[in-house]
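Colleague: please find the sequence and the predicted model below.
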Amino acid sequence: MRVVCPHCKSVNNIPQKESYKKAVCGKCKKSLLDTKPVELTDTNFDEVIVNSDIPVIVDFWAPWCGPCKMMGPNFEKSATNFPLKTLFAKVNTENEQNLGARFGIRSIPTIIIFKNGKEVHRASGALDENTLNNLVSQLI
């Protein structure tokens, strides 16, 4: 399966397994098991979404948004539960207004889940960690 490195954004082909003890990027040699959400911009968004065979969970947020700040830690904790099962990503709508407009983001935070390059689910409003985990589990 194709997986985008969370560090250098290069595409890696790795065998699909139930779990992984080790997985390293072929380009930057850093761990693909790093579950920290990646920052997406107008320049790398399409490349990451299209080149990920695993679902990509994107949090559209802004730094001034209270509910976004509340959900941020939940989003990061949830990411640790799905290494190489999903890629968690964030889009700062303050900096990336084109992406916000392109996806019709009317309220933040909004989570959009992409599978095979297509949007498969959308949820607006701050989600707690359990709700986010359940949502992701249903869609992987």
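Modeller: Received, thanks.
Colleague: can we go C-alpha only for contacts and neighbour counts from here?
Modeller: Noted.
Colleague: quick one: list the elements packing against the lengthiest helix in the chain.
Modeller: The longest helix of the chain (DSSP state H) is helix 66-79. Contact here means 3 or more CA pairs under 8 Å, 6 or more residues apart in numbering; DSSP states H and E; on that basis helix 66-79 packs against helix 129-139.
Colleague: the helix it packs on: which residues count as buried?
Modeller: By neighbour count with 16 or more other CA atoms under 10 Å, helix 129-139 contains the buried residues Glu129, Leu132, Asn133, Val136.
Colleague: adding distance to Asn95, write these out as CSV.
Modeller: Putting these into CSV (distance: CA to CA, whole Å) gives the following:
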residue, distance to Asn95
Glu129, 26
Leu132, 25
Asn133, 27
Val136, 26
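Colleague: closest to Ile111 among those?
Modeller: Leu132 (9.4 Å; CA to CA).
Colleague: might you report the residue contacts of the closest residue to that closest one other than its chain neighbours?
Modeller: Leaving out its chain neighbours, the residue that sits closest to Leu132 by CA to CA, 6 or more residues apart in numbering is Ser78, at 6.9 Å. For Ser78, the contact set (CA atoms under 8 Å, 6 or more residues apart in numbering) comprises Glu129, Leu132, Asn133.
Colleague: hmm, 10 Å instead?
Modeller: Each residue near Ser78 by CA atoms under 10 Å, 6 or more residues apart in numbering is listed here: 35-37, 72, 88, 128-134, 136.
Colleague: again, but for Asp42
Modeller: Asp42 touches Val91, Asn95, Glu96, Gln97, Asn98, Leu99, Gly100, counting by CA under 10 Å, 6+ apart.
Colleague: also this one, for the comparison:
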Amino acid sequence: MSDLLHVGCPHCKKMNRVPAQRLSDGPKCGACKGALAEGAVAELSDAEMPGYTGKSDLPVLVDFWASWCGPCKTMAPEFQSAAKSWRGQVAFAKVNTEQAQQASARFGIRSIPTLILFRNGKEIARQSGAMQASQLTAWLRTQLG
């Protein structure tokens, strides 16, 4: 029997059970049929955040951002690029601090962009400030070992 991983769909946010060895085979969401491990970035609301970060067997990297933030806009394509590089290993998500004010308050977001890395629903690392994809990858490698 293979190890099943709980992987959140970046499109509809539903959790899916996927055999670990099949993550690189392009699995599809059982609910919306969207690609699960293509490197897409999920956009999370206050209500979606706890389930997405807490139920995923993959580490989840969340970018807290705002539409008026220049560094956030600069980092957005870098974050997307890193998401594609880490597909199947780390789930990437964004939280708009203007819309998801409860999540922002709950995690004490004081500056943006702020990245928080979650494993099993618990924060394991945090980094503030814009980063290039290469810097983000180096930071993730350090945090995940």
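Modeller: Right, received. Where do you want to start? Since this is a predicted model, take the numbers as computed values, not measurements.
Colleague: one step back: what residue of structure 2 matches up with the residue nearest to Leu132 of structure 1?
Modeller: Using TM-score structural alignment, the equivalent of Ser78 of structure 1 in structure 2 is Ala82.
Colleague: against Trp68 of structure 2, how distant is that match?
Modeller: 22 Å (CA to CA, to the nearest Å).
Colleague: and Val95 of structure 2, by the same measure?
Modeller: Val95 of structure 2 is 14 Å from Trp68 of structure 2, by CA to CA.
Colleague: which one of the two is surrounded by more residues?
Modeller: Val95 (24 against 9; other CA atoms under 10 Å).
Colleague: quick one: secondary structure of the residue mapped onto Ala105 of structure 2 from structure 1?
Modeller: Counting by TM-score structural alignment, Ala105 of structure 2 corresponds to Ala101 in structure 1. What DSSP: H, G, I helix; E, B strand; the rest coil gives for Ala101 of structure 1 is helix.
Colleague: what's the burial count for Ala101 of structure 1?
Modeller: Ala101 of structure 1 has 11 nearby residues by other CA under 10 Å.
Colleague: quick one, what contacts it?
Modeller: Thr93.
Colleague: Cys72 of structure 2 against Thr97, yeah?
Modeller: No. Between Cys72 of structure 2 and Thr97 no contact is recorded; they are 11.2 Å apart, counting by CA atoms under 10 Å.
Colleague: spit out the residues that contact those two alike.
Modeller: Counting by CA under 10 Å, 6+ apart, the residues touching both Cys72 of structure 2 and Thr97 are Asp63, Phe64, Trp65, Ala66, Ile112, Pro113.
Colleague: ok, the counterpart of the fourth one in structure 1 - contacts?
Modeller: Matched across to structure 1, Ala66 of structure 2 falls on Ala62, judged by TM-score structural alignment. When the contact criterion is CA under 10 Å, 6+ apart, the partners of Ala62 of structure 1 are Cys68, Lys69, Lys90, Val91, Asn92, Thr93, Glu94, Asn95, Glu96, Ile108, Pro109.
Colleague: the helix or strand containing the fourth one corresponds to what range in structure 2?
Modeller: In this case it means Val91 of structure 1. Here Val91 of structure 1 sits within strand 87-92, counting by DSSP states H and E. Under TM-score structural alignment, strand 87-92 of structure 1 corresponds to residues 91-96 of structure 2.
Colleague: where exactly do the helices run in structure 1?
Modeller: 45-50, 66-79, 97-102, 129-139.
Colleague: out of the ones you listed, which gets nearest to Asn116 of structure 1?
Modeller: helix 45-50 (6.7 Å).
Colleague: mind listing what's buried along the closest one?
Modeller: Glu47, Val48, Ile49, Val50.
Colleague: next one: stretch 32-48 of structure 1
Modeller: For stretch 32-48 of structure 1, by 16+ other CA under 10 Å, it's Leu32, Leu33, Asp34, Thr35, Lys36, Pro37, Val38, Glu39, Leu40, Thr41, Glu47, Val48.
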